[in-house]
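# pasting the sequence and the predicted coordinates here, then a few questions.
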Amino acid sequence: MKNELKIGSALSILTIVVGSLIQIFYTPLYMKYLGTIDFGINSLVQSIMGYIGMLNLGLGNAMLRYTVRYRAEGKFEEEKSLNGMFLTIFSILMIISIFLGAYIYVNIPNFFSDKFTAEELSKTKSVFLLMMLNVAISFPVGVFSTNIASREKFLYQRGLSLVKTIVTPIVGAVLMLNGFGLIAVTISIVVSGLIVSMFDVIYARKLGMKISFRNFDFKVLKEIFHYSFYIFLNIIIDRVYWGTDRVIIGKYIGVTAVGIYSIASIFNTLYMNFSTAISGVLFPKINRLIVEDKHEEISNLFIRVGRLQYILLGLISSGFILFGKEFIYLWLGEGYSEVYKIALWIMIPLTVPLIQNTGIAIMQAKNMHQFRSVIYCIIAIGNVISSILLVKQYGAIGCAIATGISFMIGNIVIMNIYYYKRLNLDIPLFWKNILKMSIPIAITMGVGILLNKHIININYINFLIKVIIYGGTYFILLFFLGLNKDEKKEILKMIVKHNTEKNTIKD
């Protein structure tokens, strides 16, 4: 199980790295063959799909929590009934989502007609219809996916995710290069999603997942809905943060601005993915630690994971501050300078919740996530209001400013106090660790500033030279000035193991 966890984390990181590289090459291709408008339409529809996807009510985490508990307690009959109960619920939610999708589909012209052309509205409706198919099917299939996750089969799930990450954009690129448009590319995405869903159903059954539609425990169902309510509230809030901006921009500015904002969002999505690659596989482990009443070990895990996340995020954020504008120019050409500013306004405040996102899993496992949900709900409402006001005055960047400020208030101030006072996490020790690690990062940024002053000409070779020097300096300084003894030992152990395996292969 321990190896499964390590391999799952490694595959998650590999998926993100591969996905990032593919995104870097895929986006300019998308812009060249389909354009900013089609990119904006695709992003806008995905945001709307996110709202429909909220109908899962946060029940996925609840199912995972209760399935792990039943299996640990040997209540296999109850687990079978639980699977049947969730499959029934999610099938009903699928039907509701279809009716909701039909309503939105009919009203797309009414909402966006002021800023969209007739052709843009037609494409938006077609893409919406296709993506709606994937979302509807995802509800019942989610029961099988969650059952796989409850068995901690991260090798399968992360491996399949890696294959999908590679294959889907390759198919899309082939279609674009052969003259096919947005609709064909969307169809390829939908088909890949359906194939993954089919694999999840087959694999869950192979693992021994059993389903019974008898003896539903309605007392447990009541507990589940109570537990899931605040997770559902969190899902709404996340959707407000990451989806509403595009809808607001589409409503008040137009689809081209949505495309610009969506390009900036690519950086922040990748940034978030690097953080959650490690913490995303820890929920079952955190549940076990809480059941075993190991509070000190939970706090240590929170700090340890935060440090690991900061190693990656410190490199990415500091590097983007120094070289991001140059990268965007080389990547997409002129006309995308606003992408850098939008990305920065979200990326920097986002760093804190990302290095502390293990805290969310701890709250959910302890069933103490209600406070976060309420606070985030209040801040999210303020974010929407301020985004509408600022977008009219400053354009797309106004939405980014509103989102960044809301992150500072909610995540950096309020949640740290809650983690310390209510979850009993050692927040002073956490920030002591992060500040110590920030010293070599600050020194490295000084080196980056000197590189920018002395290597002025913008081209791929100069950019790579600066990135390589910066990355090398970062890891050297971090190793000697930022990492603790255990982390250094782990890295040296990995290097020795790699060299030993290499020499064995040679012999």
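Noted; the coordinates are in hand. Numbers count the residues shown, from 1 in each chain.

# contacts, neighbours, all on C-alpha from now
Noted.

# quick check: next helix or strand after the helix or strand containing residue 376?
Element membership of residue 376, judged by DSSP states H and E, is helix 370-394. Remark: after helix 370-394, the chain's next helix or strand is helix 396-407, criterion DSSP H and E.

# ok, second structure coming up, stack it against the first:
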Amino acid sequence: MKINQVKAGVILSYLQTALNAVISLVYTPIMLRLLGQSEYGVYTLASSMIAYLGLLNFGLSSSYIRYYSKYKSRDDSRGLAQLNSIFLSVYTVIALIAFAAGLGISFNTEALFGATLTAEELVTTKYLMLILSFNLMMTFFSTVFTAYVGANERFVFQKVLSMGKTVVSPLVTIPVLLLGYRSIGMAVVTTVISLAVDVSNIVYCFRKLNMKFSFRGADFRIILEIASFSVFIAINSIVDQINWQVDKFILGRYQGSTATAVYGVASQINTLYMNVSTSVSSVFTPRVHRLLYAEDSSRQYSLLFTKIGRIQMLLLGLVGSGLILFGRPFIQIWAGRGYEDAYAIMLLLVLPCTIPLIQNLGIEIQRAMNMHRFRTVAYGIMAGVNLCISVPLGKLYGGIGCAAGTSISLLAANGFLMNWYYSAKMGLNIRYFWKEILRMIPAILLASAVGVAITWMFDPKNIFVLALCGVLYSAAYALFCWGLAMNREEKQLVLSFIKKAARR
């Protein structure tokens, strides 16, 4: 049952990634034109500010899965019920703190952005932050239920629910925008749909998974043990938020809403790119924690790390090279005029983060082994470098300068420090990992050469020609990877998927 859930979860993860990409292609241009560049910049700024409050999670979601696996391996149902009660209590407190902090930020927007935003933009930002703060509060409250579904490896339910949210959100938002409710209407729609998803998870936990709570006898002193494990995850989350959100704050502070909007478009493409990778690794989180208790876990971790890394590289190679080849005309068609700098910003974000994306299963391996402290320190240094570089570069060169600062820090932390740690301290076979990854590069380069020829033969200035170029390049990429890059297991996986799809 669980094996089928994992396989179905991987397939549905990729379907969701594809669905996200398709909907973004259709929905985002409509949304950008209905909102306007200034309003979209305000929405991006407000969202990034509230995203900082997500740091109050303190890495507890990963801690929950770790302790769930521990109690489950002992078949301790009473301990699980008490664990659920403890986490629900903690998340309720965090939810209230997050909402209070959101109120504080929303009522101080003028002090933060009064120098660059207009009076109307400041009012809009205030209301957006209020709505999004309420959304975050409800998300925190339901986190233990979402984590419980994932810990039970009910990936089909999770992915179907997430796909439903992906489809319904734009279908409701577009009419709201057409009625003139603009960014505040978007925030309300986002909150209502998120609330529906949260309620669905709660109902599923009680009715299908028979989730239990027991406050009687619950040892809340375990919070100290959980905190000692989670503290470095929390710090790492803070660092991640700095690296991925601080550029928007810098631009909002020193450049205004327009520059923030341009960066937001590039950031949205980068998020889709990242989802191609994380959609797979997230499915394997429970398995990673179970392997800790298996024999020869170090070897098994190395094999799984490399196996997932190669699959991620196959997909990221296609998307990343495609963005290099066709990203400029794509942004011109997709976002419209005024977003030309988004191409350079996108490449500065996308290319350096490829290394951590093909290795992101290593994050969960670190947490399972309780060896995630070094990553926190490395990323802390990375955040400091990013901040020191991005502020002056952002003032001088806008979004491109901020993205350059992020790019430099990403390469330093992920390209060198983390790979040394994986090999020297965690015992992962990084030499084997990169040997297997580098075997795929010739196929990607040859396909890219064909892609250059395609751009010479066709001038992708409209959506139809661009789509044709994309199809031709994808076909060439698939052929080269099948012949030169993919191993027997990967080919069997693809053939098995095709055969099952054909039978259905």
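Structure's in. What do you need? Everything numeric here is computed off the predicted structure, so don't read it as measured data.

# for the two chains, what TM-score is obtained?
Their TM-score after superposition, calculated using TM-score structural alignment, normalised by the length of the second structure, is reported as 0.97; 501 aligned residues with a C-alpha RMSD of 1.3 Å.

# that older thread, so which bit of the second structure is the helix holding residue 376 of the first structure matched to?
Alignment note (TM-score structural alignment): helix 370-394 of the first structure is matched to residues 373-397 of the second structure.

# buried stuff in that stretch?
Neighbour counts over stretch 373-397 of the second structure (16 or more other C-alpha atoms under 10 Å) mark 373-383, 385-387, 389-391, 393-395 as buried.

# ok, back up a step: ok and the helix holding residue 376 of the first structure relative to helix 396-407, angle-wise?
Angle of helix 370-394 of the first structure versus helix 396-407, following axes from the mean of the first three to the mean of the last three C-alpha atoms, to 10 degrees, is 150 degrees.

# now for helix 370-394 of the first structure, which elements pack on it?
In terms of contacts (3 or more C-alpha pairs under 8 Å, 6 or more residues apart in numbering; DSSP states H and E), helix 370-394 of the first structure is packed against helix 218-239, helix 245-252, helix 396-407.

# out of those, nearest to residue 206 of the first structure?
Among these, the nearest to residue 206 of the first structure by C-alpha to C-alpha is helix 218-239 (26.5 Å).

# which one in the first structure is aligned with residue 80 of the second structure?
Aligning on TM-score structural alignment places residue 80 of the second structure opposite residue 79 in the first structure.

# and its match, how many neighbours?
22 (other C-alpha atoms under 10 Å).

# count residues in the vicinity of the closest residue to residue 41 of the first structure other than its chain neighbours, would you?
Distance criterion C-alpha to C-alpha, 6 or more residues apart in numbering; nearest residue to residue 41 of the first structure, sequence neighbours excluded, is residue 124 at 5.9 Å. Neighbour count of residue 124 of the first structure, defined by other C-alpha under 10 Å: 24.

# ok, now which ones touch the residue mapped onto residue 124 of the first structure from the second structure?
Counting by TM-score structural alignment, residue 124 of the first structure corresponds to residue 125 in the second structure. Residues in contact with residue 125 of the second structure (C-alpha atoms under 8 Å, 6 or more residues apart in numbering) are 42-43, 45-46, 106, 109.

# for residue 240 of the second structure, same thing?
Residues near residue 240 of the second structure by C-alpha under 8 Å, 6+ apart: 379, 383.

# ok, now residue 9 of the first structure?
Contacts for residue 9 of the first structure (C-alpha under 8 Å, 6+ apart) come out as 154, 277-278, 281.

# which of those residues tops the neighbour count?
residue 154 (24 neighbours).

# go ahead and confirm the match of residue 80 of the second structure touches residue 73.
No - applying C-alpha atoms under 8 Å, one finds residue 79 of the first structure not in contact with residue 73, separated by 10.2 Å.
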